[in-house]
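**Student:** Provided below for reference: sequence and predicted model.
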Amino acid sequence: MVKTVIFDMDGVIVDTEPVHKYAYFRHFEELNIDVSEAMYATFTGNSTRNVFQKLKNTFDLQEEVENLILRKRSLFNDAFDTKPDLELIPGVFDLIKDLHAHDIELILASSASKGTIERVFNRFGLHPYFSHKVSGEDFPKSKPDPAIFLHAASLATCIKDECVIIEDSTNGVKAAVAADIFCIGYNSENSKLQSLDGAGYFVHDFKHINAGIIKTLK
């Protein structure tokens, strides 16, 4: 029986992707580099550090990765703070409350920075529902490397076999599979150019899933 649900954040709890994309492409313009939509899609599930390490190698950028991260983060924070229509993914808050009410532990495992995670959790009052929040900035490799999910599972009050992961990206599902943790693939309208092959269960609308269904997935 499932006792812990590990959530991804971007695209699963909140759609900050348009804000990230705005910040990234503003930065790409400043750097005078041409990043295609197809290339940008491959970054989904990667930490900002890993994205800029790849860009630095691909475009032979002279700037230090840390400076690139700080500039993009500044652009993101400015946009995040001034965007009034940023909302949680439809149905996810009800799911979070339902899982919590049924004593299912919730852990966040997101490639986002700690700062971005805190901004989202503060804005939407999510702190009371999650026992742990794990950021991808603490790991040298991004998803599809399974390290972040293995660490999240190690923090759970149950064994790894009693955990499930909710993911919406190709890299996230691959990381869940590599960690040998059952994955729920959230296939939303925001999951563009993402393959969820490898997930054991699929949901298109969080209104169609609840604690009772999730508990029976294992």
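**Tutor:** The structure has been received and is ready for your questions.

**Student:** going forward, measure contacts between C-alpha atoms and count neighbours the same way
**Tutor:** Noted.

**Student:** got the contact list for stretch 35-43?
**Tutor:** The contact list for stretch 35-43 (C-alpha atoms under 8 Å, 6 or more residues apart in numbering) reads Phe28, Val51, Leu193, Gln194.

**Student:** Below is an additional structure, to be compared with the one above:
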Amino acid sequence: MKKAYIFDMDGVIYDSEPIHARAKKQVLAEYGIDISAERLATFVGRSSRDFYGTMVEENPACGASWQELAKKKHDLYRKLLTEDRSIQAIPGVRELLERIKAAGYLIGLGSSSTMEMINLVLNRFDLKKYFSVVVSGDELPRSKPDPLIFLTVAEKLGVAPSECIVIDDAGAGVAAAKAAGMYCIGYDNPNSGPQNLSGADMIVGSHYDIIVV
């Protein structure tokens, strides 16, 4: 019997990837690093440490640490998210959270974003009240596709992994959910780039397609 839903944030709660891509490309360009949209898409759902650590390792001549790059991108991203009022929650996500809550399920969030960014997003869209547990992968030693983040959410919720349903838009997130032994709904978000969601138990193109029973 399923007892909990665990949401990813970026690309599931709000359409983050176009903003992330813009900020990442701008910061990397300042250090002479060019990255294609296709390469960026392979890092969707993975932590800043993972992404910028790889960039620094591949481009040692940039002369920056991954922490420096991550901070610059974070500051720019935060500015964009705070000032661009056209950015909204993904259609149907609030209604989905309401349906899940009304059905009596626990709700958790497992995001690779920093806790500061998670709080900014949830407060911006007035969604924090729905989540009993929030875990930032940035504070964990391993990021998606490792299952640690989802296992940590389940443990904090007090439920078994087999009792959880994960909603994630990235291939890394789907892989993490399945490695954790959880049921996974892949949200096919066109703005998240080409993602391999084939490992998901179900793939949907809209939050309205998710039936809560």
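**Tutor:** Sure, I can see it. Everything numeric here is computed off the predicted structure, so don't read it as measured data.

**Student:** Can you add secondary structure and give the contacts of stretch 35-43 of structure 1 back as a markdown table?
**Tutor:** Below are the contacts of stretch 35-43 of structure 1 laid out as a markdown table (DSSP: H, G, I helix; E, B strand; the rest coil):
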| residue | secondary structure |
| --- | --- |
| Phe28 | helix |
| Val51 | helix |
| Leu193 | coil |
| Gln194 | coil |
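
**Student:** just the buried members of the residues you listed?
**Tutor:** Taking 16 or more other C-alpha atoms under 10 Å as the criterion, what is buried in the contacts of stretch 35-43 of structure 1 is Val51, Gln194.

**Student:** now, which of the contacts of stretch 35-43 of structure 1 sits nearest Phe7 of structure 1?
**Tutor:** For those, the residue nearest Phe7 of structure 1 by C-alpha to C-alpha is Gln194; the value is 17.3 Å.

**Student:** max-length helix in structure 1?
**Tutor:** helix 65-82 (DSSP state H).

**Student:** check contacts around the residue of structure 1 positioned farthest from its centre.
**Tutor:** The centre of structure 1 is farthest from one residue, Gln62, which by C-alpha atoms, centre = their mean lies 28.7 Å away. Shown in contact with Gln62 of structure 1 (C-alpha under 8 Å, 6+ apart): Lys56.

**Student:** Also Gly200 of structure 1?
**Tutor:** Contacts for Gly200 of structure 1 (C-alpha under 8 Å, 6+ apart) come out as Phe182, Cys183, Ile184, Gly185.

**Student:** Now do the stretch of helix or strand the third one belongs to: which elements does it pack against?
**Tutor:** Read that as Ile184 of structure 1. In this assignment (DSSP states H and E), Ile184 of structure 1 forms part of strand 182-186. On a contact count with 3 or more C-alpha pairs under 8 Å, 6 or more residues apart in numbering; DSSP states H and E, strand 182-186 of structure 1 meets strand 163-167, helix 170-178, strand 201-203.

**Student:** re earlier: just put the contacts of stretch 35-43 of structure 1 in CSV and tack on distance to Phe93 of structure 1.
**Tutor:** Conversion of these to CSV gives the following (distance: C-alpha to C-alpha, whole Å):
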residue, distance to Phe93 of structure 1
Phe28, 34
Val51, 29
Leu193, 25
Gln194, 23
